[in-house]
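Undergrad: sequence unknown, structure follows:
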């Protein structure tokens, strides 16, 4: 919980203010999750502060909510290209992705349990960035990521808006975005590292190096044979 609050502070998600007249607060709650790896072993315990978005009013607290998500068919096509052209395949994870989105609306949220400031119990958190649980959080994150990555020379795919391509001479790199999971498939290691450095500069990232497990799918490679396999065994075993 302390780590989550620290992340909120570092991202400048809110400022504590007196609630203006005729303004309502959006509630919030803590959500606790156990993150596991592909074999079901515990990786870490996670606490996430989530806004109670169900209390938001359309047209007042939010307008657009739509944000695209990469299709599973697109992932399979990219994996086929990785196997065929023997591309480098790496994975990155965006830490607290939704906190990067900028808010267009004025939203006040109640202070989180366990972290209410003494002497300012009646004050509210005026949100400056989007937060998990808000109706528009996913959309605002997508817009921020899209604007950032296209400024680096990536072009959005016409069919799948969450797949981006950058060509540099004879080298190329494909980026697949699945909410906060990023897959990078590149014909050149230098271009791959250049992209990673750019992403690290703009967002808090976790570099997971060679991709082995993404969105619940295990990836197996035998580069000498030009083979790549996908498995959802872990997901099936847990179901």
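TA: Thanks, I have the structure now. This one's a predicted model, so the numbers in the text were calculated from it and none came from an experiment.
Undergrad: CA atoms for contacts and neighbours, from now on please.
TA: Noted.
Undergrad: for this structure, what spans make up the helices?
TA: With helices called from DSSP state H, the chain shows them at 2-11, 72-85, 137-150, 189-202, 233-238.
Undergrad: Kindly compare burial across those and name the winner.
TA: Among these, helix 137-150 has the highest mean neighbour count (mean count of other CA atoms under 10 Å), at a mean of 19.
Undergrad: so how far is residue 54 from residue 28?
TA: 11 Å (CA to CA, to the nearest Å).
Undergrad: again with residue 80
TA: Relative to residue 54, and taking CA to CA, residue 80 is found at 41 Å.
Undergrad: same question, residue 233
TA: Distance, residue 233 to residue 54, by CA to CA: 35 Å.
Undergrad: and what of residue 156?
TA: For residue 156, the distance to residue 54 equals 32 Å [CA to CA].
Undergrad: Tell me which of those two has more neighbours.
TA: residue 156 (17 against 11; other CA atoms under 10 Å).
Undergrad: Return the residues in contact with the residue nearest the centre of the chain.
TA: Centroid-nearest residue in the chain: residue 180, 2.2 Å away (criterion: CA atoms, centre = their mean). Residues in contact with residue 180 (CA atoms under 8 Å, 6 or more residues apart in numbering) are 93, 94, 95, 97.
Undergrad: so the second one makes contact with residue 202?
TA: So that's residue 94. No. Applying CA atoms under 8 Å as the test, residue 94 and residue 202 come out as separate, 10.4 Å apart.
Undergrad: Residue 215 versus the residue nearest to the centre of the chain, what's the distance?
TA: According to CA to CA, residue 180 stands 10 Å off from residue 215.
Undergrad: now residue 239
TA: Distance from residue 239 to residue 215, by CA to CA: 15 Å.
Undergrad: Name the residue in those two with the higher neighbour count.
TA: Set side by side, residue 239 and residue 215 show more neighbours around residue 215, with 12 against 6, by other CA under 10 Å.
Undergrad: Could you pull up the residues touching that one?
TA: 178, 181.
Undergrad: let's go with 10 Å and repeat that
TA: Counting by CA atoms under 10 Å, 6 or more residues apart in numbering, residue 215 makes contact with 72, 178, 179, 180, 181, 182, 232.
Undergrad: Setting aside sequence neighbours, what's the nearest residue to residue 232?
TA: Once flanking residues are discounted, residue 232 sits nearest to residue 217: 5.0 Å by CA to CA, 6 or more residues apart in numbering.
Undergrad: The structure to be compared is supplied as follows:
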């Protein structure tokens, strides 16, 4: 019900709370067969029969009186969108599209979804309170702006383009039809992702309903590290100080919240290392969020959709610094058979450890800097230059064309004046095993929706849902936020 109301009115996404609240108010004020004499839930609770004539279609257009104050040439009325009637006061909440402002006022007329008789009846009900028999004061100025909108926000919103239609409608125009079986599959994956959070350790993996998927992801990670020759198995030397290792698990989802793959990453726990003793310089390429928006804006201006890529096991591809021996505890899921244990001269698996060879591992203090150095060398050799204002942004000018690359650790966001230049860029970095993921739909946890040629819409719905799930696990209650 709330979804239908919301899509029908065409309001911005941040009105979803108002929509759900009004959708709940309608059945609470309507007659119910579950109660004696078909009394409504509100009548059972308060003992008063609710006035059904006050029900107005959510999102109806209306005319609202605005005080011109000292400027007599300003219009006295403005078109507004009806949100709901206030229970605590005989007033209405109305959204003014022109000013991007919510007001609470009695001065509302010509509601689009009501005929002339109902409009007159509703207006009379506002002028006289039947419940207490007192007339509403005509001299009181009841229009108040919503506290959620400051003057700066209103001025900023005026510069924005008006909302055209919900993003779900935009995406559905380009998406192929989905069968009933696919809908059930997608829905089940979304429910599983919401109900079951990612495991925090190997013990939780064994208890998880997705234990097979997580185990396969761990095996793939170990195979990749062995292929890259990140470490070697040795017998524990005397007086060696091993770094603890742990698994980090993450469910990768698409822009539609559909589960794409299960990812397991082996990391080193170098939390106890001291700056200036065990390591000196730390750094990672993390471009500003404003830079991300600039790259997307450039894609719109240049007319070529932005594409993104990912470098799997990026840190493991960078060479470690010379003269540093790093030993690592053998992680869970890395089993050894008897003849392998004897080959290393050990009596049991507990005597074996891992020694990092030339490569680095996630979690090590120097890993981010060394990977950034390696990627910078690759981009510099390819003719790219660093931007002065953000060193995580690279660009290359080829005749009258340009290609722009934004770097966020191991995620790349690319746009250009020509689509073939983007394809050549990913091909030139094939030695890093970079994965070209196509036109950007999701980047850094943000959903990226392209609205034809007008631009991009970013939202962090999935991140917000994850925060809410974490809060509920710790017994935190949700609070209603009024606009």
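TA: Structure received. The structure displayed is predicted, hence computed values, not measured ones.
Undergrad: care to give me the TM-score?
TA: TM-score for the superposed chains, counting by TM-score structural alignment, normalised by the length of structure 1: 0.90, backed by 237 aligned residues with a CA RMSD of 1.9 Å.
Undergrad: hmm, back to that, could you find the counterpart of the residue nearest to residue 232 of structure 1 in structure 2?
TA: Aligned by TM-score structural alignment, residue 217 of structure 1 pairs with residue 446 of structure 2.
Undergrad: Please apply the same query to residue 67 of structure 1.
TA: Match for residue 67 of structure 1 (TM-score structural alignment): residue 284.
Undergrad: Who are the contact partners of the spatially closest residue to its match that is not a sequence neighbour?
TA: Among residues not flanking residue 284 of structure 2 along the chain, residue 368 sits closest, at 4.7 Å (CA to CA, 6+ apart). Shown in contact with residue 368 of structure 2 (CA under 10 Å, 6+ apart): 281-285, 314-315, 318, 360-362, 374, 409-410.
Undergrad: Return a ChimeraX selection command for the buried portion of those.
TA: To isolate the buried members of these in ChimeraX, using 16 or more other CA atoms under 10 Å:
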select :284,285,314,315,318,360,361,362,374,409,410
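Undergrad: any chance of the contacts of residue 368 of structure 2 in TSV, plus distance to residue 227 of structure 2?
TA: Output for those, formatted as TSV (distance: CA to CA, whole Å):
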residue	distance to residue 227 of structure 2
281	28
282	26
283	26
284	24
285	25
314	13
315	14
318	14
360	14
361	14
362	16
374	19
409	22
410	19
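Undergrad: of the contacts of residue 368 of structure 2, closest to residue 398 of structure 2?
TA: If you rank those by distance to residue 398 of structure 2 using CA to CA, residue 374 comes first, at 23.3 Å.
Undergrad: gap between that closest one and residue 279 of structure 2?
TA: Distance from residue 374 of structure 2 to residue 279 of structure 2, by CA to CA: 18 Å.
Undergrad: swap in residue 417 of structure 2?
TA: Applying CA to CA to residue 417 of structure 2 and residue 279 of structure 2 gives a distance of 42 Å.
Undergrad: Residue 400 of structure 2 matches what in structure 1?
TA: Under TM-score structural alignment, residue 400 of structure 2 pairs with residue 170 in structure 1.
Undergrad: Now stretch 237-246 of structure 2: buried residues?
TA: Buried, per 16+ other CA under 10 Å, within stretch 237-246 of structure 2: 242, 243, 245, 246.
Undergrad: would you list the residues you listed in TSV and tack on distance to residue 221 of structure 2?
TA: Written out in TSV, the entries for those read as follows (distance: CA to CA, whole Å):
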residue	distance to residue 221 of structure 2
242	21
243	19
245	14
246	12
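Undergrad: Surely the match of residue 67 of structure 1 and residue 374 touch.
TA: No. Assessed by CA atoms under 10 Å, residue 284 of structure 2 is found out of contact with residue 374, at 11.5 Å.
Undergrad: Endpoints of stretch 49-62 of structure 1, how far apart?
TA: 19 Å.
Undergrad: Oops, could you answer that again for stretch 223-236 of structure 1 instead?
TA: 26 Å.
Undergrad: Over to stretch 11-23 of structure 1?
TA: Here the two ends of stretch 11-23 of structure 1 are set 24 Å apart, with distance taken as CA to CA.
Undergrad: number of nearby residues for residue 51 of structure 1?
TA: Neighbours of residue 51 of structure 1 using other CA under 10 Å come to 23.
Undergrad: Alignment lookup: it to structure 2.
TA: Residue 51 of structure 1 maps onto residue 268 in structure 2 when the alignment is built from TM-score structural alignment.
Undergrad: Give the residues shared as contacts by residue 28 and residue 54 of structure 1.
TA: Residues within reach of residue 28 of structure 1 and of residue 54 at once, by CA under 10 Å, 6+ apart, are 133, 134.
Undergrad: Now do the contacts for the residue nearest to residue 165 of structure 1 when sequence neighbours are not counted.
TA: The shortest distance from residue 165 of structure 1 to any non-neighbouring residue, by CA to CA, 6+ apart, is to residue 174 (4.6 Å). Neighbour list for residue 174 of structure 1: 78, 82, 87, 89, 154-155, 157, 163-167, 183-187, 192 [criterion: CA under 10 Å, 6+ apart].
Undergrad: cutoff 6 Å now
TA: 164, 165, 184, 185 (CA atoms under 6 Å, 6 or more residues apart in numbering).
Undergrad: Of these, which is the most crowded?
TA: Highest neighbour count within the contacts of residue 174 of structure 1, by other CA under 10 Å: residue 185, with 26 neighbours.
Undergrad: any idea how far the residue nearest to residue 46 of structure 1 when sequence neighbours are not counted lies from residue 85 of structure 1?
TA: Distances taken as CA to CA, 6+ apart place residue 33 nearest to residue 46 of structure 1, at 5.1 Å, with adjacent residues excluded. Separation of residue 33 of structure 1 from residue 85 of structure 1 (CA to CA): 38 Å.
Undergrad: quick one on the thing from earlier: touching, the residue nearest to residue 46 of structure 1 and residue 48? I think so.
TA: No. Assessed by CA atoms under 6 Å, residue 33 of structure 1 is found out of contact with residue 48, at 8.0 Å.
Undergrad: Give me the more crowded residue out of these two.
TA: Per other CA under 10 Å, whichever of residue 33 of structure 1 and residue 48 has more neighbours is residue 48, with 17 against 11.
Undergrad: Strands of the stretch 151-300 of structure 2, residue ranges please.
TA: For the stretch 151-300 of structure 2, the strands defined by DSSP state E, counting those that start in this stretch occupy 231-235, 242-253, 259-269.
Undergrad: got TSV for these, with distance to residue 16 of structure 2 too?
TA: Output for the strands of the stretch 151-300 of structure 2, formatted as TSV (distance: least, CA to CA, whole Å):
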stretch	distance to residue 16 of structure 2
strand 231-235	51
strand 242-253	24
strand 259-269	25
